[in-house]
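Asks: here are the coordinates; sequence isn't available:
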């Protein structure tokens, strides 16, 4: 009998720091992640027309933890989906090294001397069924490269196990994510649960003002929502019917939010072409010239939960979910394992002060000025990303603001 390995993921926003990896390797690695982000976004967007929010970087990291224990075709499919060649498998390990450091460099907004810094926390956890033995080298690799702490848990008591896991997630995400795991996700056959918790909070470099309610023309119709905005000098790019602005976070060099607004239905449909996405993720990692802009954007909160199994199937990752084909012999040789559940959840909150978790929208106001002021209006569906030092950390789409 093949026994399931349960993979549980939570992600909001991840801000990374550069680890001690050769510069050339880091740059090549960033390019690989951009390709992965484009592929993942292209696949995800075709699975629905509503709002979307996810972290390609977080997903790449968790796939890296899986790849470390996978063998044969199972391992090959994960590498192929991440657009990594076999010879580049070490890049997945580099990913663990790159982002594991984040948790050691947290800037707490409550600390007086660092109150303007971005707060970023990240943690990985490995829950192992009592009496279940995993290969020591696998546990060591996850602990050394991903900082994943191991803890034994009795999954035959699903309610207690779920409560334990959800409490850990709640604590690691600033209380924003609750009830990630259901007791129905766990049973007596569960052997391993991997959990990734990420939390991001940052202030805008330029604090915005409340502007009252304005109209947002969503896919489901017009909606009246609260807007915020300010006149500021920010990078602006106009290309192929898409307006893109860059919003810096306060005292966070290299960390910013990108907001892109296709101006018509044709530009919107063309935006999601794979090659266009690949080009887009390449261009947003470098900033254009700053220009005077009257910016207006809606305050909003968005929470999305994604079942990654059908999306990974579309990306041709089949074997790890197949009870007969999955090969995780790098985790254990005592039992045959497969992935039974793969969850991804994100929550964002945006207001006039900044971002908690992550997300954003744009609308511009025009006022008197002696210099040319550009109008950027985000009163229609838009795309947002968070970039850190060239990494695409977070991708989202807002079609409606309910």
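Replies: All right, it came through fine. Treat the numbers as computed from the prediction; the structure is a model and nothing was measured.
Asks: CA atoms for contacts and neighbours, from now on please.
Replies: Noted.
Asks: Please go through the protein and pick out the longest helix.
Replies: Secondary structure of the chain per DSSP state H: the longest helix is helix 23-45.
Asks: Report the buried residues of it.
Replies: By 16 or more other C-alpha atoms under 10 Å, the buried positions in helix 23-45 come out as 26, 29-45.
Asks: other SSEs contacting it?
Replies: helix 56-69, helix 274-283, helix 308-314, strand 391-398 (3 or more C-alpha pairs under 8 Å, 6 or more residues apart in numbering; DSSP states H and E).
Asks: Need the winner for burial among these.
Replies: The highest average neighbour count among the helices and strands packed on helix 23-45, using mean count of other C-alpha atoms under 10 Å, belongs to strand 391-398 at a mean of 25.
Asks: Name the residues of the next helix or strand after the longest helix of the chain that come out as buried.
Replies: Toward the C-terminal end, the helix or strand that comes next after helix 23-45 (DSSP states H and E) is strand 52-54. By 16+ other C-alpha under 10 Å, the buried positions in strand 52-54 come out as 52, 53, 54.
Asks: cool, and stretch 214-228?
Replies: Buried, per 16+ other C-alpha under 10 Å, within stretch 214-228: 214, 216, 217, 218, 219, 222, 223, 225, 226, 227, 228.
Asks: again, but for stretch 188-206
Replies: Those would be 190-206, for stretch 188-206 by 16+ other C-alpha under 10 Å.
Asks: what about versus this one:
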């Protein structure tokens, strides 16, 4: 979401997200994979040993909305960083429109909704063409508010965000995020609910030790199933990433959407694997995993993160829009708008059913012996993406350094 101020800092506050989708149309392939990976590495450097979760597509959509109002160097930096320079000017808006439309339809097993809204300062004249294009490409709703009433505005926007994300994202903004000089707040929300094509059976879930990269262990709920998935073993050709690592792709219902899990060997820290992750490698994984029977041990996990994107976007080359030299004059007639802050909040929950929902847990003995099929034991940190398999759009990207921890006094632990 973007919050724009005039003269004083213009806030680009959350790109709000949560989601992935189903049922892609026959549209051009997403071209923002390089941007997605570069943004991940920026967050990785700043993230220490924390979990990471963000939505590259949602960031691209939010930046696309800013691009509609940008000119000059501000426009050039966004196009360059998102990888749109090879496209004719303006084509990227149709691309983003098609990518979001392709995954926005309700499906029997999967729901994804993109919701965009503009909150404009009362009495300020915005360029009618800018508002028209926002509606055309992003179906953005437009509402007028009085930003000097900061508490009321924060409550109104937070309520809108909560409704769009089925209460998963709450209290995104506070009164301190607005002032009498705020002129525009742009919010981009994405919500996903889906089911695995091959669901895990709740009775096969049990507590299990998860080994963190610092050598400590935590107790978590480990799901188990044996099923047909896309699987491959890859090597970086050296010892940089610990040699061979595993890639597992698990489709959601409809098979247009999937979660891809990249798992280093047990003794190899995820930090050793992360440097080799590049956009061409994502394509290599997707093209070379083969459908076969696999034993899968995957922790239930819930990842929620609010990320300050400003420094990361600046590190990627989007700098001008955050300075007083910003040219966002396609939004209004003046050049006194600039962005001071960029924040994204994302939520992802992975359970036996799929992307959302709580289930009971039971017991089953887990073993590493007598393995008849490839075995993916995600009992240590792993990298993941949730992508559209037909368009290559990456809706989620992140890593799990610590899954949902089960304490001895938790109900799930006691039931086991």
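Replies: Yes, it's here. Keep in mind that this is a model prediction, so the values were computed, not measured.
Asks: Quick TM-score on the pair, please.
Replies: Superposed pair, TM-score by TM-score structural alignment, normalised by the length of the first structure: 0.87. Supporting alignment: 376 aligned residues with a C-alpha RMSD of 2.2 Å.
Asks: hmm, back to that, between the buried residues of strand 52-54 of the first structure, which is closest to residue 270 of the first structure?
Replies: For the buried residues of strand 52-54 of the first structure, the residue nearest residue 270 of the first structure by C-alpha to C-alpha is residue 52; the value is 17.4 Å.
Asks: Please look at that closest one and residue 398 and confirm they touch.
Replies: Yes - in this structure, residue 52 of the first structure is within contact of residue 398 by C-alpha atoms under 8 Å, at 6.6 Å.
Asks: following the lengthiest strand in the second structure, which helix or strand shows up next?
Replies: Using DSSP state E to define each element, the second structure has its longest strand at strand 217-235. Remark: after strand 217-235 of the second structure, the chain's next helix or strand is strand 244-251, criterion DSSP H and E.
Asks: Show me what the longest strand of the second structure packs onto, helices and strands only.
Replies: strand 206-211, strand 244-251, strand 290-299.
Asks: Which of these sits closest to residue 266 of the second structure?
Replies: strand 206-211 (8.6 Å).
Asks: The closest one vs the first structure, average offset?
Replies: Once fitted to the first structure, strand 206-211 of the second structure is off its aligned match by 0.6 Å on average (mean C-alpha distance after the TM-score superposition for the first structure).
Asks: For that strand, give the aligned segment of the first structure as residue numbers.
Replies: Here strand 206-211 of the second structure aligns to the first structure at residues 212-217, judged by TM-score structural alignment.
Asks: which residues are in contact with that stretch?
Replies: 222-228, 378-381, 400-401 (C-alpha atoms under 8 Å, 6 or more residues apart in numbering).
Asks: ditto for stretch 216-229 of the second structure
Replies: Outside stretch 216-229 of the second structure, the residues touching it (C-alpha under 8 Å, 6+ apart) are 198, 200-202, 204-212, 248-251, 290-300, 352, 402-407.
Asks: Could you identify the buried members of those residues?
Replies: Buried, going by 16+ other C-alpha under 10 Å: 198, 200-202, 204-212, 248-251, 290, 293-300, 352, 402-406, out of the contacts of stretch 216-229 of the second structure.
Asks: my guess is residue 385 of the second structure meets residue 393, correct?
Replies: No - using C-alpha under 8 Å, residue 385 of the second structure is not in contact with residue 393, being 10.0 Å away.
Asks: Pull the contacting residues for residue 234 of the second structure.
Replies: So residue 234 of the second structure contacts 244, 245, 246, 247 (C-alpha under 8 Å, 6+ apart).
Asks: Buried ones among those?
Replies: 245, 246, 247.
Asks: Give the burial count for the aligned partner of residue 172 of the first structure in the second structure, as a bare number.
Replies: Applying TM-score structural alignment, one finds that residue 172 of the first structure aligns to residue 164 in the second structure. If you count neighbours by other C-alpha atoms under 10 Å, residue 164 of the second structure ends up with 22.
Asks: What of residue 269 of the first structure?
Replies: 10.
Asks: all helices in the stretch 101-250 of the second structure, in order from the N-terminus.
Replies: 128-138, 150-164 (DSSP state H, counting those that start in this stretch).
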